[in-house]
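>>> Build me a structure from this.
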Amino acid sequence: MHVPDGFINAPVSVAAGAVAATAVAVSLRGARRELGGAFQGEGSGGERTAPLAGLVAAFIFAVQMLNFPVAAGTSGHLLGGALAAILVGPYTGVLCVSVVLLMQGILFADGGLTALGVNITVMGVVTVVVAYAVFRGLLKVLPPTRRSVTVAAFAGALLSVPGAATAFTAIYALGGTTDVPIGKVFTAMVGVHVLIGIGEAAITAATVGAVIAVRPDLVHGARGLSTPLKLRVGGELVDAPAAAPAPAPARSTKPVWITGLVTALVLAGFVSYYASASPDGLEKVAADQGIDAKAEEHAAAGSPLADYSVKDVTDARLSGGLAGIIGVGATVVVGTGIFWTVRRRRAQDLTATSTPAPSAR
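Alright, predicted model coming up:
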């Protein structure tokens, strides 16, 4: 659902850019809390998020290269907002998707540069907000089990994709560059993206389920998930009094990090060659409805990595694989650098706050 240049007029693109910039600024502040949770008495989960957030961004980049067929002549791919929000938190999730979109736009000419604000708003902010709201709402009514987390993740991801399609339609209604009935755009966009949402939900639930099966402490959405101890009193089971939680022994995140990075590299470097070549949902709707009439060539069309291929490498399999590996590497480096910086800033702020000022004598 990468919106290219020329779909949305300049005033609305600027407005969407302002919305996206505000969302990123708010997310940077919120991510300090999510990435620095250990400094706030939230247990050790907070500091473990920082090295994994960059990995989540790289994983989303890799899986977005795997277009899957959803209808005749149409494909879809992961948007990633739901997955990121559940694994590392909603604020950090917005930043993860924003990093992916930035890397795709600059290096691979995927998603217009003037439309970057639109793409961050639609694919980053809307998906995270919808998915995490649904996810948290369901966890309030479902039993406190790991299976409930997976089910809630599936539902949140499923609804986040048509939610993003609706957001794009609203933006297009305000600033579309072609005269197409909005009702037709809405019906087509939501219709195909409901199908894409099923794929998004399956990928999100499978990934969350896999991580929570081996390291539930690393899943932001599963923190605090526990079943109260039961005692039998007078023949009836009652909840035991809550005891002060013992600090959990530190466990290395290196095995998970290495496994995740290798998986992302394999998906982007090898499996992506077998992805569907059909246009994705937005591209198909744009062609069918005529909303791409004023689409513009990407400013980075001459990039050596444009269209996910390496310039001057003639073998298609090798060219696409190298581009995918470079993309994963660049995303994990940039993402990890950003998230470590955010976490260190949080630590410095809290240290400064807790250090008493010297008294005057």
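
>>> can we go C-alpha only for contacts and neighbour counts from here?
OK.

>>> Spell out which helix or strand contains residue 238, please.
Using DSSP states H and E, residue 238 falls within strand 236-239.

>>> Against which helices or strands is the helix or strand just after that strand packed?
For strand 236-239, the following helix or strand on the C-terminal side (DSSP H and E) is helix 254-269. Secondary-structure packing of helix 254-269 (3 or more Cα pairs under 8 Å, 6 or more residues apart in numbering; DSSP states H and E): helix 45-64, helix 316-354.

>>> Now show me the structure for the sequence below, then we'll compare the two:
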Amino acid sequence: MHVPDGFFNAAVSISAGAVAAAGVAVCLRGARRELDDKTAPMAGLVAAFIFAVQMLNFPVAAGTSGHLLGGALAAILVGPYTAVLCIAVVLLVQGFFFADGGLTALGVNITLMGVVAVVTAWAVFRLIAGRARGRGTVVAASFVAALVSVPVAAVAFALLFWIGGTAPIEVGTVAAAMGGVHVLIGIGEGLITAVTVSTVLAIRPDLVYGARGLAAPLVLRGADGDTAVTREAVSPVAQAGPRRPGWFLPAGVVVAALLAGVVSFYASSSPDGLERVAEDKGFSSQAAKHHLADQPLADYGEGHIPVGVAGVIGVGVTLAVGGGLFFVVRRRTRGEAPAKDEVSA
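As a prediction, this is how the structure comes out:
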């Protein structure tokens, strides 16, 4: 659901850019509470993985495809604040290196695919997961959260287009079309998210941010009754593993590279949900040529290099940009710790 240049007037583009910038600023501060020795490197991997999986368009209806948005997956794995930053990094790399998603529409894309999708997914996930103590509930909540986040972001697009799109539309008709096709895409998003979260839970449950704190307090029975202690009994989804991701990080990078470098050759070539709705409702002609459409990696190397090579390059760039950003945020968090301790003292 990458919005191209030309779909929105200047007022909406600037306003969405301001919302996106404010959202990223808030998330930079919020991410300091989420990033630690586990989540900082994990966040870079999540961004690279989302980049790779977004290349894998899957068919959802005759002549229509969809791809992962990734907001729910990122929020559950590394936390909602860090998730918005992950999506922003992916969109920046796609827009500036691969001409995927308009540059003037970058604020719209971050607002819809980052802020709206992540906030919706995290709210739904927390509502369902609650104080659950089993993997099954966490995985089910992941599926539903991902499924719901996609059509909500799609309907938000329709509302924005009604407010400041460059073509007149019947907002109800477009919202219904966008919501309908993106429910189907949301099912695919839910399956990918649930499978990924379930896999990480099975291998390294301590790396799933959304499964933290799900252990019950350890209760010791004494002669005078039950006495709860502060230490927690470790549940299967809250086991404390090694402090750092260790081998999981390079293994994840290899998986992302294989998805982008090999599996991407088999992705559906059909237009995605937004492109299909734009064609059916008569506003696809408003899309403008991307400002960087002539660079070698544009459209993932089409006409210049194999898509798999472009995909591997994209994974590397996303990992470098995301990893660098999260490393800096993590260092700033560590740097502020002594000051806070001094104030407390």
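
>>> I'd like the helices and strands packed on helix 254-269 of the first structure laid out as a markdown table, including distance to residue 82 of the first structure.
Putting those into a markdown table (distance: least, Cα to Cα, whole Å) gives the following:
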| stretch | distance to residue 82 of the first structure |
| --- | --- |
| helix 45-64 | 11 |
| helix 316-354 | 18 |
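
>>> Residue 128 of the first structure is nearest to which of the ones you listed?
For those, proximity to residue 128 of the first structure was assessed by Cα to Cα; helix 45-64 is nearest, at 13.5 Å.

>>> so residue 119 of the first structure touches residue 3, yeah?
Yes: Residue 119 of the first structure lies in contact with residue 3 (Cα atoms under 8 Å); the separation is 6.2 Å.

>>> quick one, which of these two is more surrounded?
Neighbours per residue, other Cα atoms under 10 Å: of residue 119 of the first structure and residue 3, the larger number sits with residue 119, 29 against 25.

>>> got the contact list for the counterpart of that one in the second structure?
Structural alignment (TM-score structural alignment) places residue 119 of the first structure against residue 109 in the second structure. For residue 109 of the second structure, the contacting residues are 2, 3, 91, 101, by Cα atoms under 8 Å, 6 or more residues apart in numbering.

>>> where's the last one, which helix or strand?
Per DSSP H and E: residue 101 of the second structure is located in neither a helix nor a strand.

>>> Count the neighbours of it for me.
Neighbour count for residue 101 of the second structure, taken as other Cα under 10 Å: 23.

>>> Check the first one too.
The burial metric for residue 2 of the second structure, expressed as a neighbour count using other Cα under 10 Å, is 22.

>>> repeat for residue 344 of the second structure
Using other Cα under 10 Å, residue 344 of the second structure has 7 other residues around it.

>>> what do you get for residue 268 of the second structure?
For residue 268 of the second structure, the neighbour count with other Cα under 10 Å is 19.

>>> hmm, back to that, among the helices and strands packed on helix 254-269 of the first structure, which is nearest residue 287 of the first structure?
With Cα to Cα, the closest approach to residue 287 of the first structure among those belongs to helix 45-64: 21.0 Å.

>>> That closest one vs helix 316-354, what angle?
160 degrees (axes from the mean of the first three to the mean of the last three Cα atoms, to 10 degrees).

>>> packing partners for helix 45-64 of the first structure?
Partner elements for helix 45-64 of the first structure (3+ Cα pairs under 8 Å, 6+ apart): helix 10-35, helix 81-88, helix 90-108, helix 254-269, helix 316-354.

>>> Identify the residue range in the second structure corresponding to the shortest one.
Taken onto the second structure by TM-score structural alignment, helix 81-88 of the first structure occupies residues 71-78 there.
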